[in-house]
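# Sequence and predicted model, in that order:
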Amino acid sequence: MTTPSLRVLGIDPGLTRCGVGVVDVAPDRSARLVHVGVVRSSPDLAIERRLRLIADGVREVVAVHQPHVVAVERVFAQHNRHSVMGTAQASGIALLVAAEFGLEAATHTPSEVKAAVTGYGSADKAQVQAMIARLLRLDSPPQPADAADALALALCHAWRRGPAAPGASALTPAQRAWADAERRARR
């Protein structure tokens, strides 16, 4: 009997661009892209209309792709309070939609996500995008960066959620790549 994949919806919250990415992750930690996109709202709209657009977009992704769990980027303090407020509002909407569908939701910090997918918690956006393309066997990195970040969140959550399948490596693919490179360098 084959163990089913875990379907994770990753959400990179933002008011203007809210990245959404859905992946299926097998017990051996291999992953497959299901959906990637961005929910957009115009800065010219009133805040309540913008939040409604984000909620409707996330609801549509959940309804169509039926994830098992939702992973959202944890809001952290930035220098720009206006930006933090919009991100926090979009994050709240994402968590609310997960609750509306009865889905488990989790939050992950940007450094957790970067470390999970690249092996380095301070990786830049280009490194995250390149690794996401590699891990999901895509021809090119997902654009814009919000979309790649959403996929990274989904992968991070699946890999950090619990133990891998029996006999599978407990390391994430990024950690395995680093370990393999270190072994090769020592030879």
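Cool, got the structure.
# drop to CA atoms for contacts and neighbour counts, all remaining ones
Noted.
# Does residue 105 fall in a helix, a strand, or a coil region?
Classification of residue 105 using DSSP: H, G, I helix; E, B strand; the rest coil returns strand.
# can you confirm residue 78 is in a helix?
No - membership of residue 78 in a helix is not supported by three-state DSSP, which gives coil.
# tally of neighbours for it?
10 (other C-alpha atoms under 10 Å).
# What sits closest to the spatially most central residue of the chain if chain neighbours are left out?
Residue closest to the average C-alpha location in the chain (C-alpha atoms, centre = their mean): residue 153, at 2.1 Å. Once flanking residues are discounted, residue 153 sits nearest to residue 10: 5.0 Å by C-alpha to C-alpha, 6 or more residues apart in numbering.
# Could you verify my assumption that the one you found touches residue 146?
No - with contact defined as C-alpha atoms under 8 Å, residue 10 and residue 146 do not form a contacting pair (10.5 Å).
# And what about the residue nearest to the centre of the chain, helix, strand or coil?
Look at residue 153: counting by three-state DSSP, its state is helix.
# show me what contacts it?
10-12, 71-73, 108, 113 (C-alpha atoms under 8 Å, 6 or more residues apart in numbering).
# cutoff 7 Å now
10-11, 71-73, 113 (C-alpha atoms under 7 Å, 6 or more residues apart in numbering).
# Which members of those residues are the farthest-apart pair?
Spatial extent of those (C-alpha to C-alpha) is set by the pair 11 and 113 at 11.9 Å.
# try this one next to it:
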Amino acid sequence: MRVLGIDPGLTRCGIGVVDVSSTRTPVLVHVSVITTSPDLPLEERLLLVARGIEAVLDEHRPDSVAVERVFAQHNVRTVMGTAQVSGVALLAAARRSLPVGLHTPSEVKAAITGYGQADKKQVGAMVAKVLRLAAVPKPADAADALALAICHAWRVPLGSAVTGATSGSTRPRASVDPSQLTPAQLAWRAAEQGAVAARPAHKLAR
């Protein structure tokens, strides 16, 4: 399954394409950021973003598209630009009869890190880990787009135990069935367990 993730933004629009196998192992196909100048008229900026998205759609031919769901922010101007770019992305996908998934930032964070309140640094680190990249994709918009694509491919109904584990905790609780976790959540658990095992015994005893 090939998924195009779009982190909508008028100045920077993150683009990420991943292939995800039947074992849910993601592989990087493409990552980039479409940029537009604030000095340009709004309609020209939207046209540049539309052309960039359409070029990626035509070159990489994804099976589906994942877009970050727009939500209210204090900065109305920012959310308006985000909403306008989201509309451009949805239109481009609809023209190609591609299914679209809308995901909130907390849903993406939970799928990628196992924690719905993870910061951008944690998300970027886990994106690099699951895609086996030598470095975190830059800027953050690029990593966010890849996270969206991975989240969309991995998105499955989670049991109440998993849902509870991703609220207010950076790791799954012991009662969570490992078979219900995404590969990234398993990687997060393994990384934290490895960090605990590496600590000196006198520190663990505190």
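Nice, thanks for sending it over. The structure displayed is predicted, hence computed values, not measured ones.
# hang on, the earlier thing: which of residue 10 and residue 146 of structure 1 has more neighbours?
For residue 10 of structure 1 versus residue 146, the count of surrounding residues by other C-alpha under 10 Å is larger for residue 10: 34 against 25.
# circling back to that earlier point, can you put the contacts of residue 153 of structure 1 in CSV and add distance to residue 80 of structure 1 and secondary structure?
Output for these, formatted as CSV (distance: C-alpha to C-alpha, whole Å; DSSP: H, G, I helix; E, B strand; the rest coil):
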residue, distance to residue 80 of structure 1, secondary structure
10, 24, strand
11, 21, strand
71, 24, strand
72, 20, strand
73, 17, strand
113, 22, helix
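# and of the residues you listed, the nearest to residue 85 of structure 1?
Of all the contacts of residue 153 of structure 1, residue 85 of structure 1 sits closest to residue 73, with 13.9 Å by C-alpha to C-alpha.
# Tell me how many other residues surround the closest one.
26.
# Looking for the alignment partner of it in structure 2.
Using TM-score structural alignment, the equivalent of residue 73 of structure 1 in structure 2 is residue 68.
# I'd say that match and residue 106 touch.
No - shown here, residue 68 of structure 2 and residue 106 do not form a contact pair, counting by C-alpha atoms under 7 Å, at 10.1 Å.
# Residue 98 of structure 2 reaches residue 64, doesn't it?
Yes - using C-alpha under 7 Å, residue 98 of structure 2 is in contact with residue 64, at 5.4 Å.
# quick one, which of those two is more surrounded?
residue 64 (21 against 17).
# any idea how far the more buried one lies from residue 133 of structure 2?
23 Å (C-alpha to C-alpha, to the nearest Å).
# Also residue 6 of structure 2?
The gap separating residue 6 of structure 2 from residue 133 of structure 2 is 19 Å, by C-alpha to C-alpha.
# Pick out whichever of the two has more residues nearby.
residue 6 (29 against 14).
# dump the residue contacts of the counterpart of the more buried one in structure 1.
Counting by TM-score structural alignment, residue 6 of structure 2 lines up with residue 11 in structure 1. Counting by C-alpha under 7 Å, 6+ apart, residue 11 of structure 1 makes contact with 18-21, 71-73, 150, 153.
# Most neighbours among these, which one is it?
Neighbour counts for the contacts of residue 11 of structure 1 (other C-alpha under 10 Å) peak at residue 153, which has 35 neighbours.
# Quick one: map that one onto structure 2.
Aligned by TM-score structural alignment, residue 153 of structure 1 pairs with residue 148 of structure 2.
# What distance do you get for its match to residue 26 of structure 2?
In terms of C-alpha to C-alpha, residue 148 of structure 2 sits 12 Å off from residue 26 of structure 2.
# same question, residue 158 of structure 2
20 Å.
# Settle it for me: which of those two has more neighbours?
Counted by other C-alpha under 10 Å, residue 158 of structure 2 and residue 26 do not tie: residue 26 has more neighbours, with 25 against 12.
# does the more buried one really touch residue 20, like I thought?
Yes - if you go by C-alpha under 7 Å, residue 26 of structure 2 and residue 20 touch, sitting 4.3 Å apart.
# which residues in structure 2 does stretch 23-34 of structure 1 match up with?
Going by TM-score structural alignment: stretch 23-34 of structure 1 matches residues 18-29.
# before we move on, what about stretch 104-118 of structure 1?
Across structure 2, the stretch matching stretch 104-118 of structure 1 (TM-score structural alignment) is residues 99-113.
# Fine by me, we can end here.
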